[in-house]
Structure formats: C-alpha cells, structure tokens
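J.: Sequence below, structure please.
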Amino acid sequence: MQWTFLTDIAQVAEIKNQPGYSLIFKHSTRCSVSGMAKRRFEMDWDAIPADTKLYFLDLISYRNISAQVAETFQVHHESPQVLLIKDGECILDASHGDISADEVAEVINN
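T.: Take a look at the predicted model:
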C-alpha cells in the first residue's frame, strides 16, 4: 500500500465526494507517539483492503488542511489520528494508542 500526501485543501473536498472507503492519517512530525503509531499502523496495513485510499497529513506543515478535515468530517482534532471515511462520512476515528489497522480492516470488511 502507499500513502497519498494531503498537501492541498481541495483534496479534502475530493475525499468527501468520492465513493467507497478512504482513510486519513493525521501525523505530527514532532511527536514520538505519533511516529510510533504511524510505524505500527504501517506494519499492519496489509490487513486493509487494497482499494482503500490512504491519505497522509503532516499536520505541522499543513495546519489549515488539518482544520478543514476536522470541520468537514465533524471530528475533534487529535494527533496522531486516523479517520475512516465511507462515501463522504467519517465512520471511525481513533487517536494515539487506539489507532489500529486491524480495526480499520474489520470495520471495512463488516
């Protein structure tokens, strides 16, 4: 699997409007907990169906996009955080130690 980097605020609207599943991983490059959560997620992400679109947001560099994600999907900002989007709606959000590729895969597969 491979990340698509969120670097343009217009991408948030694209995610909102696309069918199927998308996942946004919000990452703080200054936080060791965030780095650990990202590594753990990437070690297990093969459990996630291959057609799931994976987006990576460096929220230090793109704070405005992070704010737009929170507003668009009506979630409280956390870092690190994953948002699972289905048909434009956030159906799962998790942060810190609760971030799990296996849980994301389970939600998608059920």
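J.: CA only for contacts and neighbour counts going forward, please
T.: OK.
J.: Which helix runs longest in the protein?
T.: helix 32-44 (DSSP state H).
J.: just how off-centre is that helix within its chain?
T.: 12 Å (Cα atoms, centre = their mean, to the nearest Å).
J.: I'd like to know which elements that helix is packed against.
T.: Packing partners of helix 32-44 (3 or more Cα pairs under 8 Å, 6 or more residues apart in numbering; DSSP states H and E): strand 21-27, helix 101-109.
J.: Another sequence for comparison is provided below:
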Amino acid sequence: MNLFKKIFNSESTPKEPQFEIPWIPLTDIKQLDELVELSKTKPVLIFKHSTRCGISSMTMRQFTGSYKYEAAQIQPYYLDLLSYRDLSNEIAIRFQVLHQSPQLIVIKNGSTVHAASHYEIQAASLERFI
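T.: Model prediction:
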C-alpha cells in the first residue's frame, strides 16, 4: 500500500501556484458604467457563465485553473446569466458583442478589445491586454 501512495500521492507532486480570481459579481446595470471607467486604467474582463450548462462549467474550470493574473493587472467580473439575463443583454448591446454562453469579454479604454466563447476562452489570451 505504501508503494501506491508513493507513486500516486498527489500531495508530493509539485504544483503550479493557483491564483484565486478576485471576481466582482455583476448584478446591476449601473456597474457597467463603473467598469468602463475602471477600464481606462486597467483592462476589465467579463466572464458570462450559465450555471446549468456543462460546457460553461467545464470552460469555467479550465479558465480558473490556468488564470495567473492579479487584481492590479486586470479586474475580473462574473455574470450569472440565469440570474441576470437583462444585464447580459445590455452587455451585448453596450459592448457590441453577440450574446453567447459561456463568454469572455475584455474591455479596455471603454471598448471591447477581445471576445471569445465556448472552447475559445483561454486565460492565456489575456496576456496581450495587460
């Protein structure tokens, strides 16, 4: 049994440091004005997520597992699509992106500089906006 623990024990395997994503929940349309202002000093990302969708959940896990940025570099916002569909629709209009789920939108200087959905969502793609 000790042999198996030595071979398969994940605690002894070195791991990449995990970053805790400092999500700000998007719950009110007024926050969109705030994030536009913030985007003038640092990039802002909006992650639109459907809590009932398997693809969205898988994408969220992959994204959070490879996220390596601090709040000083980029500010992440999280939108629960099922609870705030009207807000999601306003984001689509205001930032001129077709609504999709899951979806990652990057705002810089008040404008959309990147939008991705489904399997195109990659934390590494944020590097070029920081």
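J.: What range does the longest helix of the first structure cover in the second structure?
T.: Mapping helix 32-44 of the first structure onto the second structure (TM-score structural alignment) gives residues 54-66.
J.: Relative to the first structure, what is the average displacement of the matching stretch?
T.: Stretch 54-66 of the second structure differs from its equivalent in the first structure by a mean of 0.4 Å after superposition (mean Cα distance after the TM-score superposition for the first structure).
J.: So what touches that stretch?
T.: 18, 21, 49-51, 101-102, 118-119, 121-124 (Cα atoms under 8 Å, 6 or more residues apart in numbering).
J.: ditto for stretch 91-105 of the second structure
T.: For stretch 91-105 of the second structure, the surrounding residues in contact (Cα under 8 Å, 6+ apart) are 32, 45-50, 55-56, 59, 88-89, 111-118, 121.
J.: before we move on, what about stretch 81-90 of the second structure?
T.: Residues contacting stretch 81-90 of the second structure (Cα under 8 Å, 6+ apart): 27-29, 48-51, 79, 99.
J.: Pick out the most distant pair among those.
T.: 29 and 51 (20.2 Å; Cα to Cα).
J.: what helix or strand is residue 86 of the second structure on?
T.: helix 85-94 (DSSP states H and E).
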